[in-house]
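# I'd like to go over a predicted model; first the sequence, then the structure.
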Amino acid sequence: MQFDALREVVQEDEWGCGVACVASILAVSYARARQLLVRHKKAKIDADESQGLELHHLALALRDGGFPVVADWDEPKPYQPGTIVLIGRARGGVEHEHYIVSVGGGWFMDPWINYPNENRQAGLRESFPKGKIFYVALVPKPGSYPR
């Protein structure tokens, strides 16, 4: 398991899983990652009219932090450390989507591993949560390494 460059970050917002993944990769606080993402979203993370973050919001914030990525709709195997993965249900809406980040060796940092417990915790998991499937990944460009 390669967890030396990435750390567990708990999501603080209802829709803040992407914020936690960006904070983990860039080695910044959750608050700093939220600032980067709010700037690109042009709204609060949990804004009623647009809950959560879209893929391009994360890609732009990571680029600002010196970690360029590309979107890949083909599931990468193996996952490189620093790959953000959007998972969800086969027939679920946005409320079933969740971002996790690969730490290498087949493990993922999940920013709300004990969902739906309100006392949120981040943790490592060896596979996607039960009932979740791969949607898309933000893969580090060659030469990009998590801080």
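Okay, I see it.

# going forward, measure contacts and count neighbours with C-alpha atoms only.
OK.

# Pull up the gap between Gln80 and Ile100, please.
13 Å (CA to CA, to the nearest Å).

# want to compare, so here's the second one:
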Amino acid sequence: MIVHQEDDFGCGVACVANRLQISYGQALRLFDNPAAARDKGYACKYIVRALRNAGVEAKLKHISVHKKRPTFEPDDIVFLAKSERYPFQHYLSTLSDTH
């Protein structure tokens, strides 16, 4: 099951849902401020906190744009910062074979 974003700024919530294989609503309840999915979104630390609230050990890892293209593991959540190439910040999920 692939979970899609349901709120304007809910891409991080959808990524958490996909990582945990739960519904969007269940993932949203793991966030301290669920209303942010509708109007402003979440900083990376809140994605990590939501995963930890579900018992998953998670950490932030910065990837420099000046280094070789990184490889991602299944179930990684990747944050794309706003840039000239990407006019809006966004979270993306890498899916494992179990999805």
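Now that the structure is in, tell me what you want to look at. Predicted, not measured: the structure shown is a model, and the values here were computed from it.

# related to what we said a few turns ago, Gln80 and Ile100 of structure 1: which is more packed in?
Ile100 (26 against 18; other CA atoms under 10 Å).

# check contacts around the more buried one.
Taking CA atoms under 8 Å, 6 or more residues apart in numbering as the contact definition, Ile100 of structure 1 lies against 17-18, 21, 84-87, 108-111.

# need those residues in TSV with neighbour count, can you?
Formatted as TSV, the contacts of Ile100 of structure 1 follow (neighbours: other CA atoms under 10 Å):
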residue	neighbour count
Cys17	27
Gly18	29
Cys21	32
Ile84	29
Val85	28
Leu86	22
Ile87	20
Phe108	26
Met109	28
Asp110	27
Pro111	28
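
# now the strands for structure 1?
Secondary structure of structure 1 (DSSP state E): strands at 69-72, 84-88, 98-104, 107-110, 123-125, 133-140.

# residues in contact with the second one?
Going back to what we said before, that points to strand 84-88 of structure 1. Identification of contacts with strand 84-88 of structure 1 by CA under 8 Å, 6+ apart yields 21, 96-102, 128, 131-139.

# re earlier: just put the strands of structure 1 in TSV and tack on distance to Leu36 of structure 1.
Putting the strands of structure 1 into TSV (distance: least, CA to CA, whole Å) gives the following:
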stretch	distance to Leu36 of structure 1
strand 69-72	16
strand 84-88	16
strand 98-104	17
strand 107-110	20
strand 123-125	23
strand 133-140	17
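
# That concludes my questions; thank you for your assistance.
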